[in-house]
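1. okay, here's the prediction I keep looking at, along with the sequence it came from:
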Amino acid sequence: MSRTAAPAPTSGPTRPPARGARRRPWLLPAVVVGMVLLLALGVAATTQRTTRDALSPVSVAPDGSRALARVLDAAGVDVVESQTFTRTRSLVTEGGGAGSAAGPTIVVTGTDTFSTGRSEALRDLARRTGSTLVLLAPDQRALDVLAPGVEDRGPAEADVVVPACADTDAEAAGAARAGGRTYRVAPGDGVDGTTGCYPVQAEDGARAASWVTLTGAASPTGSRVVVVGQPELVMNRYGAQDGNAALTLRTLGAAPALVWYRPAPWDVETGEARPLSELVPAALLPATVVVVLAGLTLALWRGRRFGRVVVEPLPVVVRSVETVEGRARLYHRAQARDRAAEALRSAAVARLRAVLRLDAGTARTEVADAVAWAAGLPPVGVRELLLSGPPTDDAALVALARDLDELERRVRRTS
């Protein structure tokens, strides 16, 4: 007869773990997370603020102006960005004010958002403080107040031309980038105190200038007014080319302080309400009509469908890699190196546009210039890689693919 063994006696009741022992496994992760958060806050507090806005002195984008602002700062010029007229007036008054020899230089962008009252207030501010006004691509409404006698003649193709004028800054800088918006002194060139530099051909075929200065009796402020029709002069992408840097540094660095007035959308004048039609893009109404019609068409199409959609399995599944290899074999068999090279370049340019945040319609030449600027490479070599003719043999085609891949990796590392 078998006997079942009795259970071994226990030494006593099991005690629950101490409260500190339960918390100890969470202590190390909590300390690590806290240190990471403190480090992130420290980096965010000490890192200089940058943006990617166009014509901003703190923007690192190709169409920003951070490079110019850094050079001016190294030369002893205090560059401050302002997005409202109230702050601009405060900065200019503190930097110059009545009774001083000359106030800070004022760079003004986005004058197309100005009303006549805002332009008059800016004119009076420059007149009271003796500040130099630098207007980047102003429209005719702003010119009538801030640069009377100067006529907007429309856009022109960008080009590098010699100044062909007697302006001191332009003569010292030499050939620089011109074009953009063009201007002409009305009713004719040669008005006392008004100088037109960098002659180009306007949209209507007439001769005009992309750089105009007003001094003396011609200036409505009593101090110098500079009308710059080509804002690319101050952009990071073109700042180091030709005489652009010399021209902009001499013009913007004449005073010890520079106020960069870039109006924000919320910079609305007190007591002067603007109608909603001026704030809404002109294409909004047609786009809304198209979207509504497309929605109605989609509703009709979906509503007229009878029965369920029959799902039918495909007879074969082709992997994407097999499709690519098959097309490559067809190109190789047909010796279509030109089409293969164009496919490689088109795909590379599309990816580079996305990396550099360029518009989908940006021309390939402009993409090549932007890539050269971002990667620190000679523009001629990048243009040859992205725009040259088809390779002569299969080895050249393979080398092209390898060079495009290396160029893309370099741009991604530096962007």
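-> In hand now; what should we look at?

2. C-alpha only now, for contacts and for neighbours.
-> Fine.

3. which SS state does the residue lying closest to residue 221 once chain neighbours are set aside fall under?
-> Once flanking residues are discounted, residue 221 sits nearest to residue 127: 4.2 Å by Cα to Cα, 6 or more residues apart in numbering. Look at residue 127: counting by DSSP: H, G, I helix; E, B strand; the rest coil, its state is helix.

4. residue 127 touches residue 224, doesn't it?
-> No. Assessed by Cα atoms under 8 Å, residue 127 is found out of contact with residue 224, at 9.9 Å.

5. below is structure B, check it against A:
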Amino acid sequence: MSALIDVATRGTRSSAAVPLTARLRSAGVWIVAAIAILITVIATMLMTSDRESEAPLHYDSTAREGTKAMVETLRDHGVEVTTTEDYETAHKASGKPDTTLLIPTKADLLSQGDIDGFQSQLAANDNRLALIDPGHMVQEFTDRITVDDSISPLATPDKISRPHCEVPAAQAAGGVETGETEYAEARKGTEGLSTCYPFTGPGVSQVGGGEVTPGSAHGQLIVDEGGGGKADFPVTVLGNPDWATNAGIDEEGNASLVLSQLSQSDHLVVYYPTESGESESTPSTLDYVPSWFIAGALWLVPCVLILLLILGRRFGPLAVERLPVIVPAVETVHGRAALAARSHDRTGALHTLRTGALLRVAKRLALGPEAGPRDIIVGIANATGRDPAQVDSVFSSAVPSTDSELANIVHQLTLIESEIS
């Protein structure tokens, strides 16, 4: 019995490689899956490599309320622009000579120590400060400018404001869109301070009250060239944030006014204040996944399930008979032959024929159970007088590459077996 097992396991199957086409067919699904995953990863990296903020007046935002258009335009016109959400970076950069520090929004997030640090840096280097609609926070930076609270709440200013001042940049810009806040000098007759674009229109009148001295200069643009007090450096207040947004910068004279005010220095630092620790928090993996990718992934789930059902489908039970199933030998032979023919498994078919021939020859030569395939081949050569190399080729080593070669080897196999009496 051991001889039969030895022949079946070690006897005649060749070590020839599986055809490349068969390997590709079996690995086709995995190859397609790997390519799809690779493409998805590359697309995700490309889509998320330059993530932008959508916060209002943020320097990286391309939304309608962002200011990226303003920042990039200044860069295109030769201004060296530094953008940051980090206070230390902004504080250090604001000390560079010939610099303007722009705080576009959220000035209320700054502590008094932060403001004092900026003031000392700007004053020491004779640099400029620009604020976009800071509201009452303007008084934390300078005591020469305040919010004009003396405008009647029933007033309806004109949609377009005119300069009404001698500031060259405002005269060149002409009319701009009217905002919601007006600023004024904190004390009447403050020297070195210019006001432009005052509210005009039906119902606009000074009603007194508030912190503004009646009759003081007022407008939506305040240019203070510095004259002591808290701010011993130039301060510019742009009273309407729409002048700088992506949606509003190309309206009326907004672009001319904003760009001229922010390009008076060779270097512009845009500091966007954030909550404490907000800019230093480590983003999670989901923060780098775009919304379209998540929606696409959810849509792919049912598609993958359907694909798995198609690939794993079965057409009914394997056998309708009650077990155990009795299959006639001839059906087994025909079935295996059909499988071998369909898969072009010439090597497997030849292995089966060789195994049967060796078993029959071993029995005829009365070889014991300890005889292996080589012993049987030597016995065949001695019994038939044929060249041992030829017998080994027919019974063991020859590998057919075509159907005709397979038929020739089988013919030789049958012929040699018939010569053994």
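-> Nice, I can see it. Given the structure is predicted, the values throughout are model-derived calculations rather than measurements.

6. could I get the TM-score for this pair?
-> Here the TM-score for the pair of chains, by TM-score structural alignment, normalised by the length of the first structure, is 0.52; 249 aligned residues with a Cα RMSD of 3.5 Å.

7. the first structure: which residue goes with residue 62 of the second structure?
-> Correspondence of residue 62 of the second structure to the first structure, assessed by TM-score structural alignment: residue 60.

8. what about that match, how many residues nearby?
-> Residue crowding around residue 60 of the first structure was assessed by other Cα atoms under 10 Å; the count is 21.

9. matching residues in the first structure for stretch 80-94 of the second structure?
-> Under the alignment (TM-score structural alignment), stretch 80-94 of the second structure falls on residues 78-92 in the first structure.

10. in that stretch, what counts as buried?
-> 78-82, 84-85, 88-89, 91-92 (16 or more other Cα atoms under 10 Å).

11. what helix or strand is residue 114 of the second structure on?
-> Applying DSSP states H and E as the criterion places residue 114 of the second structure in helix 112-124.

12. that helix vs the first structure - mean distance after superposition?
-> With mean Cα distance after the TM-score superposition for the first structure, helix 112-124 of the second structure departs from the first structure by a mean of 2.0 Å once superposed.

13. which is the next helix or strand following that helix?
-> strand 128-132.

14. rewinding a little: among the buried residues of stretch 78-92 of the first structure, which ones are in helices?
-> 85, 88-89, 91-92 (DSSP state H).

15. output these in a markdown table, with distance to residue 165 of the first structure appended to each entry.
-> Shown next, in a markdown table, are those (distance: Cα to Cα, whole Å):
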| residue | distance to residue 165 of the first structure |
| --- | --- |
| 85 | 33 |
| 88 | 32 |
| 89 | 33 |
| 91 | 33 |
| 92 | 30 |
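
16. still on that earlier bit, which of the buried residues of stretch 78-92 of the first structure sits closest to residue 296 of the first structure?
-> Using Cα to Cα, residue 84 comes nearest to residue 296 of the first structure of the buried residues of stretch 78-92 of the first structure, at 43.2 Å.

17. shouldn't the closest one be in contact with residue 260?
-> No. Using Cα under 8 Å, residue 84 of the first structure makes no contact with residue 260, being 10.4 Å away.

18. ok, residue 72 of the second structure - how many residues close by?
-> 14.

19. coming back round to it: how many neighbours does the residue nearest to residue 221 of the first structure have?
-> By other Cα under 10 Å, the residues close to residue 127 of the first structure number 21.

20. tell me how far the counterpart of it in the second structure lies from residue 296 of the second structure.
-> Counting by TM-score structural alignment, residue 127 of the first structure corresponds to residue 123 in the second structure. In this view, residue 123 of the second structure and residue 296 of the second structure are 54 Å apart by Cα to Cα, to the nearest Å.

21. before we move on, what about residue 260 of the second structure?
-> With distances taken as Cα to Cα, residue 260 of the second structure is found 45 Å from residue 296 of the second structure.

22. who has more neighbours out of these two?
-> Between residue 260 of the second structure and residue 296, counting by other Cα under 10 Å, residue 260 is the more crowded of the two (17 against 10).

23. excluding residues flanking it in the chain, which one is nearest that one?
-> Spatially, and ignoring its direct neighbours in sequence, residue 260 of the second structure is nearest to residue 169 (6.2 Å; Cα to Cα, 6+ apart).

24. swap in residue 49 of the first structure?
-> residue 58 (7.2 Å).

25. OK, contacts around the one you found?
-> 49-51, 64-66, 69 (Cα atoms under 8 Å, 6 or more residues apart in numbering).

26. how does it look with 10 Å?
-> Neighbouring residues of residue 58 of the first structure by Cα atoms under 10 Å, 6 or more residues apart in numbering: 48-52, 64-70, 79-81.

27. which helices and strands sit right next to the longest strand along the first structure?
-> When the first structure is parsed with DSSP state E, its longest strand is strand 150-161. Packed against strand 150-161 of the first structure by the contact rule (3 or more Cα pairs under 10 Å, 6 or more residues apart in numbering; DSSP states H and E) you find helix 140-146, strand 176-185, strand 194-201, strand 207-214.

28. same list, those, but as JSON lines with distance to residue 40 of the first structure and mean neighbour count please.
-> What follows is those, written out as JSON lines (distance: least, Cα to Cα, whole Å; neighbours: other Cα atoms under 10 Å):
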{"stretch": "helix 140-146", "distance to residue 40 of the first structure": "45", "mean neighbour count": "20"}
{"stretch": "strand 176-185", "distance to residue 40 of the first structure": "42", "mean neighbour count": "26"}
{"stretch": "strand 194-201", "distance to residue 40 of the first structure": "49", "mean neighbour count": "22"}
{"stretch": "strand 207-214", "distance to residue 40 of the first structure": "46", "mean neighbour count": "25"}
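
29. pipe these into a markdown table and attach distance to residue 290 of the first structure per row.
-> As requested, those are arranged in a markdown table below (distance: least, Cα to Cα, whole Å):
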| stretch | distance to residue 290 of the first structure |
| --- | --- |
| helix 140-146 | 33 |
| strand 176-185 | 33 |
| strand 194-201 | 38 |
| strand 207-214 | 39 |
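
30. nearest to residue 37 of the first structure, out of these?
-> With respect to residue 37 of the first structure, and counting by Cα to Cα, the nearest of these is strand 176-185 at 46.7 Å.

31. helices and strands around that closest one, which ones?
-> Strand 176-185 of the first structure packs on strand 150-161, strand 194-201, strand 207-214, strand 225-228, helix 244-252, going by 3+ Cα pairs under 10 Å, 6+ apart.

32. so for residue 34 of the first structure, which of these sits nearest?
-> Across those, closest to residue 34 of the first structure is helix 244-252 (Cα to Cα), at 45.7 Å.

33. tell me what angle the closest one forms with strand 176-185.
-> 50 degrees (axes from the mean of the first three to the mean of the last three Cα atoms, to 10 degrees).

34. what angle do the helix or strand following helix 244-252 of the first structure and helix 244-252 make?
-> The helix or strand immediately downstream of helix 244-252 of the first structure is strand 257-261, counting by DSSP H and E. Strand 257-261 of the first structure and helix 244-252 meet at an angle of 100 degrees, taking the same axes, to 10 degrees as the criterion.
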